[in-house]
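Visitor: What would the 3D arrangement of this be:
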Amino acid sequence: MLEVEVKYAVPSLDEVRARLIALGGEMCGSGHERDVYYNAPHRDFGETDEALRVRYTEGSCSVTYKGPKIRLKGTKAREEFNLQVDSGTTVEEILGRVGFVATAEVNKDREFFGIRGATVTLDAVEKLGTFIEIEVLAEEDGENAADLVNILAKELGVEGPPLHTSYLEMILSKQ
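Guide: I've put the predicted structure just below:
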């Protein structure tokens, strides 16, 4: 699965939320996410541009691997694999036992909206600020997904250059 997304820092989530609803966006959920990122013992994910995370949400937990970023029509695309797990603490214990090291934690409150096959997420990220992410999951045709992401960004009136850095990279740059 290819995740095609664009992210912008925004001064107010209220304004973006109002525009999103006016365009027909429907709220799909909200909640807090705590992401614990790991680095591998055999290669540095910071150098290879990969990510391995354990995500805790209200009532569930998942493990995600993300491949290196690809630039696609001004968006960021990555191969992504997700796995639901029964116990994040057990997964973290296993990762530690085989040499993986926890490198950072990202905490965020999120609101999810669906619109035209895309997911728009409004994020308040601890220590970083407020952001909007527009994402489309594509099996193969990343270019059509990138077109939709860029059209929605324009219609939502988000301004400035898109951010191609992850929340993890932003947190690590502050440390």
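Visitor: all contacts plus neighbour counts: C-alpha atoms, from now on.
Guide: OK.
Visitor: Packing partners of the helix or strand that contains E5?
Guide: Using DSSP states H and E, E5 sits in strand 2-9. Counting contacts by 3 or more CA pairs under 8 Å, 6 or more residues apart in numbering; DSSP states H and E, strand 2-9 packs against strand 75-85, strand 129-138, helix 142-156.
Visitor: tell me which element the closest residue to V36 other than its chain neighbours is part of?
Guide: Taking CA to CA, 6 or more residues apart in numbering, and ignoring the residues beside it in sequence, V36 has E105 as its nearest neighbour in space, at 4.6 Å. Mapping E105 onto the secondary structure by DSSP H and E places it in strand 101-115.
Visitor: Can you tell me what sits against that strand?
Guide: Under the criterion CA atoms under 8 Å, 6 or more residues apart in numbering, residues 24-41, 95-96, 119-126, 167-168, 171-172 lie in contact with strand 101-115.
Visitor: same deal with stretch 2-12?
Guide: 74-80, 129-140, 142, 145-146, 149-150, 158-164.
Visitor: Which parts of that stretch count as buried, going by neighbours?
Guide: Within stretch 2-12, the residues that count as buried by 16 or more other CA atoms under 10 Å are 2-10.
Visitor: measure the residue nearest to K76 when sequence neighbours are not counted to L148 for me?
Guide: Spatial nearest neighbour of K76, excluding adjacent residues (CA to CA, 6+ apart): E5 at 5.4 Å. Applying CA to CA, to the nearest Å, the value for E5 to L148 is 10 Å.
Visitor: Equivalent analysis for A22, please.
Guide: When distance is defined by CA to CA, A22 is 18 Å away from L148.
Visitor: which one of those two has more residues nearby?
Guide: When A22 and L148 are compared for neighbours, L148 comes out ahead with 19 against 11, by other CA atoms under 10 Å.
Visitor: this one as well, want them side by side:
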Amino acid sequence: MTDVIEREIKVKLDVDPQKFIDRLVKEGYEYLGREVQEDIYLNGEAKDFKKTDEALRIRTVGDKIELTYKGPRMGSESKSREEITVVLDSRESMVKILEKLGYRPVYKIKKIRYTFKKENFTICVDNVEGLGNFLEVEGIDVEERELIDFFNKIKILFNLKEEVITKSYLELMVNALDHSNSN
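Guide: Got it, this is the predicted structure:
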């Protein structure tokens, strides 16, 4: 089990993600690999995570399965939350257990993630099904100011003009689905 404070900053990428990936390699960022992440988000009958600003997620990456609880936001300029994660043997069994406890799968999000490392930070280029391409900079157990300073270096180096997004992919997906249903 891991219990950490994760801080992240994300922007929508309006440039070709492959060019961005190539530039990260050229600038000396350590390439950690590509993975497909499939997330199932759950919500409770007795506890509505949308109202409490929490999340409960089951993530599958290849054969690896994790259950993560995300606490309410703590940061103002970045998305900062407590995260508690456990490794699972079976996604289906965990979903059944959670359903017995009153939780239901409500959203699925699939993304292709290219991950890089520099200093104490993880840099991810994500293609999120239905949402597009994003750059996400994450720091585990770092101060918010450290993350912002590191992100600003990347912003200048890569001439990024996009606005910072403090919403999670789940919130962006919910907004996109709500918007498409209202048309």
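Visitor: Between E5 and L148 of the first structure, which contacts overlap?
Guide: In contact with both E5 of the first structure and L148: V136, using CA under 8 Å, 6+ apart.
Visitor: ok so, going back, how many neighbours does the residue nearest to V36 of the first structure have?
Guide: The number of residues packed around E105 of the first structure, counting by other CA under 10 Å, is 18.
Visitor: what residue of the second structure takes the place of it?
Guide: When the structures are aligned by TM-score structural alignment, the residue of the second structure matched to E105 of the first structure is K108.
Visitor: And H164 of the first structure, by the same measure?
Guide: Here H164 of the first structure is matched to T166 in the second structure, going by TM-score structural alignment.
Visitor: repeat for R34 of the first structure
Guide: When the second structure is aligned by TM-score structural alignment, R34 of the first structure is paired with E38.
Visitor: residue contacts, its match?
Guide: For E38 of the second structure, the residues meeting the contact criterion (CA under 8 Å, 6+ apart) are 59-61, 108-111.
Visitor: try 7 Å
Guide: 59-61, 109-111 (CA atoms under 7 Å, 6 or more residues apart in numbering).
Visitor: how many neighbours does T68 of the second structure have?
Guide: T68 of the second structure has 20 neighbours, counted by other CA under 10 Å.
Visitor: Onto which residues of the first structure does the helix or strand where it lies map?
Guide: Under DSSP H and E, the secondary-structure element containing T68 of the second structure is strand 64-70. Aligning strand 64-70 of the second structure against the first structure (TM-score structural alignment) gives residues 60-66.
Visitor: If you count neighbours, what's buried in the matching stretch?
Guide: 61-64, 66.
Visitor: Likewise for stretch 85-101 of the second structure?
Guide: Neighbour-count burial for stretch 85-101 of the second structure flags 85, 91, 94-95, 98-99 (criterion: 16+ other CA under 10 Å).
Visitor: Repeat that for stretch 123-135 of the second structure.
Guide: For stretch 123-135 of the second structure, by 16+ other CA under 10 Å, it's 123-128, 133-135.
Visitor: go on, stretch 159-170 of the first structure?
Guide: By neighbour count, with 16+ other CA under 10 Å as the criterion, the buried positions of stretch 159-170 of the first structure are 162-164, 167-168.
Visitor: Can you name the residues in contact with that stretch?
Guide: For stretch 159-170 of the first structure, contacts defined as CA under 7 Å, 6+ apart pick out 6-8, 76, 106.
Visitor: ok, 10 Å please
Guide: Counting by CA atoms under 10 Å, 6 or more residues apart in numbering, stretch 159-170 of the first structure makes contact with 5-10, 35-37, 46, 49, 51, 53, 69-71, 74-77, 103-108, 125-128, 131, 133, 150, 153, 172-173, all of which sit outside it.
Visitor: measure stretch 67-79 of the second structure end to end?
Guide: End-to-end distance for stretch 67-79 of the second structure: 20 Å, by CA to CA.
Visitor: make that stretch 23-33 of the second structure, sorry
Guide: End-to-end distance (CA to CA), stretch 23-33 of the second structure: 15 Å.
Visitor: And that stretch, how far out from the chain middle?
Guide: Between the mean C-alpha location of stretch 23-33 of the second structure and the chain-wide mean there is a distance of 20 Å, by CA atoms, centre = their mean, to the nearest Å.
Visitor: buried stuff in that stretch?
Guide: 24, 29-31.
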